[in-house]
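J.: Following is a predicted model, sequence given first.
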Amino acid sequence: MAINVLNLRRLITPENLQPLAAPLLIIMILSMMVLPLPVFLLDVFFTFNIAVSVMVMLVAMYSRKPLDFSVFPTVLLVTTLLRLSLNVASTRVVLLEGHSGPDAAGKVIEAFGHFLVGGNTAVGIVVFIILTLINFVVITKGAGRIAEVSARFTLDAMPGKQMAIDADLNAGLIDEKTAKARRKEIANEADFYGAMDGASKFVRGDAVAGILILVINILGGLFVGVIQHQMEVGDAAHTYTLLTIGDGLVAQIPSLIISVAAGLVVSRVGDDEGDIGAQVISQIFANPQVMALTAGIIGVLGLIPGMPNFVFILLAAGFGYLAWRGYKKQEAGSKEAKPAAAKAAAAAAAAAQPQAEVQEASWNDVAPVDVLGLEVGYRLIPMVDKGQDGELLKRIRGLRKKFAQEVGFLAAPVHIRDNLELKPNAYRIALKGVEIGGGEAYPGQFLAINPGRVSGPLNGRETKDPAFGLPAFWIDGGTREQAHALGYTVVDASTVVATHLNHLILNHAAELLGRQETQALMDHIGKESPKLIEDLVPKQLPVSTVQRVLQNLLEEGVNIRDMRTIIEVLAEHAPRVQDPIELTARVREALGRAIIQSLFPGNAEVQVMALEPGLERILMQAMSAGSEGGAIEPGLADTLLRQTAQIAQRQEDIGLPPVLLVPAQLRTLLSRFLRRSVPSLKVISNAEVPESRIIRVTSVVGGAA
């Protein structure tokens, strides 16, 4: 027996009972509809209902964003069901015991029927109707409308938000785990507003049910009191009406509180300034000029004869005090800022003074050129200032890490400095001291990028996405949700600069792979496969040749992550071949599966462009003549460039990568010849396509020549 009791104690724990709480609560609520309750339990449950409603409203006020209270639609259903069950239980007691006195249904109903309305049935009915109208017509209807519009806008904005997440993921600004969490949050937000739109109907139905229950209880009480208990009509009407009004008020007031909580949840905008109280104080009472003007207007009204002068003057004095406090805080802030500005000016003046004695030049004056540099105007300095926790610094570190993981080597760090010669919001990206890109960014604003299928324009500064040249608008934070709803991809200023930098780094990956990076890569591989590196470098190939092969691969968008395969192929062919171009072709054939996989993921058909047989023969003859393109007739070269560009554009329009399949002998020639005119074109050889992949030619280049 002791063992059984011990096992029972182990089973009955808070952790084991927690999943049973919700089912037990629902069963208890439903039981109140059919089982008679003692008067004392009615008082307990009515008090509990009031306490729950107040608690729900406080949780709604202190939630920073709607999803912090995502269970609210369910809570709304349960509290509504609890109120209706209490109405049924109290109606049973009122009709059965109402003839015995005003406390027949418990002290709570008696208090609401006598104290709140003074025992006056007419006042009680009016107050009940007014509370019901406030709840039903004003608060519930408004909250339901907000939830409906929010759900619609959230659903419309989902594609744009998903694209923004994908853009951040592709740029290396977030990892896959963070992207999944953001996608889940977007889906939960849409589900929440949709649920709130439906849950608001519970409260509206509860208000209608309250009115019907009031009428039914009054009529039922008259019938029971006069017919069954032989009461006078006036006494029965007074007694049962007061009990019914008390019952209605004790249910309607918690309903009103819950409706206010629903309105607070769905009307919440932003989640960066704390709870609702903090937002109200910071946005309404923080401006001393507003407080001073309000004090002046109220004070003038208080001087008008016949007005309640004392009340108006008192309030004017209160607002005046708040204005005085606000001005004092502003003055204190400006005094703290002046010494800092004075120190900065003194430092600048000291730096501007000529040196008393000019030092002799030395090698320390020869500064090496940064491999990668980012220069920013003075308004962008907070984005890259470590002391101000600049967001762009974190994103650049993430970019560099993602570049190493995807491309296969560690690029040089990005050196960031301010440049007062640039425009305040401008930035410039340099490679080995030469500008390769630039643009403008506006901290605190967002870039709404048109991906090609938006449903309307935006009010903002029209521009173009600096990375890809897409049409875009710089917008304020208040227009962000509207931009999402119209289908724009919205990103902040730090993401704009980081995405542009990432795009340029990927396009210039070959130039970032210098001799030092190549040697560091060889050393890294040598830690795992020392014999492989020793046999190749420098016994068979110098580091410069390995570097040139790797650069050839990077120039055509082939990553070098599979260094083991690359080194093995070079070691195999190095005794017979020393030409970097020929070695690159051998490496590409070995990496063919990975190259094709990056262009055509999965096992999909390899849908490519091909050369017309006659054009292919002409180009083969030019190659056999020992020329690398110089023997191509100029008119034919122009036709080849023009047709390739047109067909490549058609491939992209139908969602296919522009890939040209040619014989191995022509691949290097055509890749170099076409790269400048059609940057997005990838030229692959027949030898690079795995035998397991199916090739389908979608277009022919040179057919009309």
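T.: Great, that's in hand.
J.: Please count neighbours and contacts with C-alpha atoms only from this point.
T.: OK.
J.: who's in contact with Ala590?
T.: 565-566, 569, 688 (CA atoms under 8 Å, 6 or more residues apart in numbering).
J.: Quick check: PyMOL command selecting the buried ones in the residues you listed.
T.: The following PyMOL line selects those of those that are buried, judged by 16 or more other CA atoms under 10 Å:
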select buried, resi 566+569+688
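J.: Which ones among the contacts of Ala590 map onto helices?
T.: 565-566, 569 (DSSP state H).
J.: Contact partners for Ala509?
T.: So Ala509 contacts 551, 554-555 (CA under 8 Å, 6+ apart).
J.: and which of those residues is nearest to Met61?
T.: Leu554 (55.3 Å; CA to CA).
J.: can you count the residues close to that closest one?
T.: Using other CA atoms under 10 Å, Leu554 has 22 other residues around it.
J.: got another, please set it beside the one above:
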Amino acid sequence: MKKIVGKNIVTVFVILAVFLIVIPLPTWLLDLLFAVNIALSVYILLTTMYIKESLEFSIFPSLLLITTVFRLGLNISSTRSILMNKGYAGEIVKAFGTFVMGGNAVVGFIVFILITVVQMVVITKGAERVAEVTARFTLDAMPGKQMAIDADLNQGIIDDKEAKRRRDKVQRESDFFGAMDGAAKFVKGDATFSIVAAIVNLLGGAVMGLVFGGMDFSTVLSTYSIATVGDGLCSQIPSLLISISMGMIVTRAASEESLNSDVIGQFTSQPRVPFIAGLVMFVMGFIPGFPTLTLFVLGGALIALGVGLSRSMKTEEQEAEEQGAKEMAENQDAISEMEYYKDIDNVYKLLNVEPIEMEFGYSLIPLADESAGGTFIERVVIFRKQFAIDMGMVFPSIRMRDNQHINPNQYVIKIKGETVAEGEILMDHYLALDSGNVTREVDGIDTIEPAFNIPAKWISEENKLRAEIAGYTLIDPTSVMITHLSEVIKNHAHELLSRQDVKTMLDKLKETNPSIVEDIVPNVVPVAYLQKELCMLLKENVPIRDLQTILETLADNQHNMKDLDITNEYVRQALKRTITRRFSDGGQIRVITLDTETENKIVSSVKKSEQGSYLAMDPQSIQALIASLNAQIEKIKDVVPSPIVLTSPIVRIYFKKLVDQFIPNVTVLSFNEIDNTVQIQAVGNISI
């Protein structure tokens, strides 16, 4: 029974609130419901002050309607009681009217009118305008936010669950502020109705008292003015609290703390402010006619607050400096540098080469410092997981260090000790990319996106909303670096796969399928040979996760193992489902083909030697072939951003080696590497 009541309590409350309009209530019940109304309004106001973002109180638009209906029902019930009971509608109404009026009907009505005007003109109208603007901006920014989520998902920065959660949040924000835009009209209408109810109470009560009650005019005025003001305040005060709650929730920015914590923290962050304000109060105290003592007390309190805050901040700074000095002292080596390197083993340590390194300018250090709230390391961990799933390889740990010799906003990526990429980041800015739907230009600093070398702009925080509305895709500085790093690792994965990594992969496979590892490695396929094969696959962006199939294919073609290129082709054909999934889109694959004459020309130019086969084509034919390929890529670049060339199996390896010398990012596949479930669409043709 309790569960049934708990699940339907809101439904019962709404129905009872509607019935209040037509069912007469005793005065004791009116007192109870007025108290509930006030308590509920205070509860809602406090909730809006303690939430961190608006979506934490997403039921507010519906709650606004429910409380409005409840107040209207109470207002009508109290009006009925006033007219039928000679101006008596319960003790709460009487107490409100008597307290506010203080024996003067004119003062009471003026206070009531002022409260009503403040609610309608100042609070409700302002909150309504904020809700309207926020709803429009939130709706306009939805496409940009969705594109940013898709970009993070495609880069492996987030997984499907996180992407779904972010999309749901964007949709909920749009729905919430759209609902708030309309729900604001409820409070405005409620305030209007309270004025009408007050007029009805006063005029109707006067008629009832003079005509049917036999009262004299002064008694009627005293009785019904108290009831009118008391009833109006019983409705207007909860309505005012709800209006403040509405204004609070539509102006609430996302934060890590509640409103109370933010206000205290930000008001006490500048010690000079209360000190100067206290001096101003002291100066005002010397003006003739001003309350000197009051101003001096207030000024002294503000100055004392400023001094206390200043001392507190100095103490915190001293503690931080002492902690830093203590850590530095602990890290200093007692042995001098010369003494240290007298040990030859310490000199050998200088020869170690890290597989992957990142160096940061001092301005970018907070992005990688977890103690300062940086999320770069966390994002690297997420990318390592996604890369392992996609490519079947776990790349090594990344050595991160600061570098005082580079630009403060610069970072450098090194592979095996040598710089392979670098970029610059502007902190407190967003990288804006043209999504193709930009409606207008937004002021920013022109730059080049470091991962894909496309034009972009650095947009400041104050122009962020304008850029989103204009259609730009905005990327935060950490995402820019992680995207660049991910592309570098993808392009150099074949250099990072060591024999120790291959040994670890074999050990993992041995746990689930020991027979295939024991039979093939190292008797048929040595670890070094397997490493070269895997590196060749990674170099052409082919996943190596299916290690079992790779080993079985190498074992089946052991008679061709002298020519690594030939065995690589057999392995690729065995992985055709993986290759098809990797390069197809929506059940089809768009390719550029080679005409028959060009393929025959390549085959006739292949020469064999003891070390293997190689392509010996004359320079004029090579130049014509590359020119034709460039023309086809330029023609289809808007349709196929990542070009794929489809050739016959015998031609693929030679054509790929030739193209890599001139256009390294072209994918070359053979017919035997594409699964028959995929539709092949030729969008270009290469001919000499």
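T.: Yep, that arrived. Source: prediction; values computed, not measured.
J.: returning to what we had before: which of the ones in helices among the contacts of Ala590 of structure 1 lies closest to Val496 of structure 1?
T.: For these, the nearest to Val496 of structure 1 is Ile566 (35.0 Å; CA to CA).
J.: Aligned to the closest one, what sits in structure 2?
T.: Superposed on structure 2 with TM-score structural alignment, Ile566 of structure 1 falls opposite Ile550.
J.: Next up, identify which helix or strand Val608 of structure 1 is on.
T.: Following DSSP states H and E, one finds Val608 of structure 1 within strand 606-611.
J.: counterpart of that strand in structure 2, which residues?
T.: Taking TM-score structural alignment, strand 606-611 of structure 1 hits residues 589-594 over in structure 2.
J.: One more: stretch 502-512 of structure 1?
T.: Taking TM-score structural alignment, stretch 502-512 of structure 1 hits residues 486-496 over in structure 2.
J.: So which bits of the matching stretch are buried?
T.: Buried-residue list, stretch 486-496 of structure 2, by 16+ other CA under 10 Å: 486, 488-490, 492-494, 496.
J.: What is the nearest of those to Gln323 of structure 2?
T.: Ser486 (36.2 Å).
J.: Return the member of the contacts of Ala509 of structure 1 nearest to Thr241 of structure 1.
T.: Nearest member of these to Thr241 of structure 1, counting by CA to CA, is Leu554, at 86.9 Å.
J.: which SS state does that closest one fall under?
T.: Look at Leu554 of structure 1: counting by DSSP: H, G, I helix; E, B strand; the rest coil, its state is helix.
J.: Where in structure 2 does the helix ranked longest in structure 1 fall?
T.: As assigned by DSSP H, the longest helix anywhere in structure 1 is helix 176-223. The alignment of helix 176-223 of structure 1 onto structure 2 (TM-score structural alignment) covers residues 160-207.
J.: Mind reading off the mean deviation between the matching stretch and structure 1?
T.: Following the fit onto structure 1, the mean deviation recorded for stretch 160-207 of structure 2 is 1.7 Å by mean CA distance after the TM-score superposition for structure 1.
J.: Average offset of the strand holding Val608 of structure 1 relative to structure 2?
T.: Using mean CA distance after the TM-score superposition for structure 1, the mean distance for strand 606-611 of structure 1 is 2.2 Å.
J.: Quick one: list the elements packing against the helix or strand following that strand.
T.: For strand 606-611 of structure 1, the following helix or strand on the C-terminal side (DSSP H and E) is helix 613-624. Applying 3 or more CA pairs under 8 Å, 6 or more residues apart in numbering; DSSP states H and E, we find helix 613-624 of structure 1 packed against helix 664-675.
J.: mean offset of the helix it packs on relative to structure 2 (after superposition)
T.: Mean deviation for helix 664-675 of structure 1: 1.9 Å (mean CA distance after the TM-score superposition for structure 1).
J.: In structure 2, what range does that helix match?
T.: So helix 664-675 of structure 1 sits over residues 649-660 in structure 2, by TM-score structural alignment.
J.: Then stretch 313-330 of structure 1?
T.: Counting by TM-score structural alignment, stretch 313-330 of structure 1 corresponds to 296-313 in structure 2.
J.: Give me the mean distance between that stretch and structure 1.
T.: Counting by mean CA distance after the TM-score superposition for structure 1, stretch 296-313 of structure 2 comes out at 1.3 Å.
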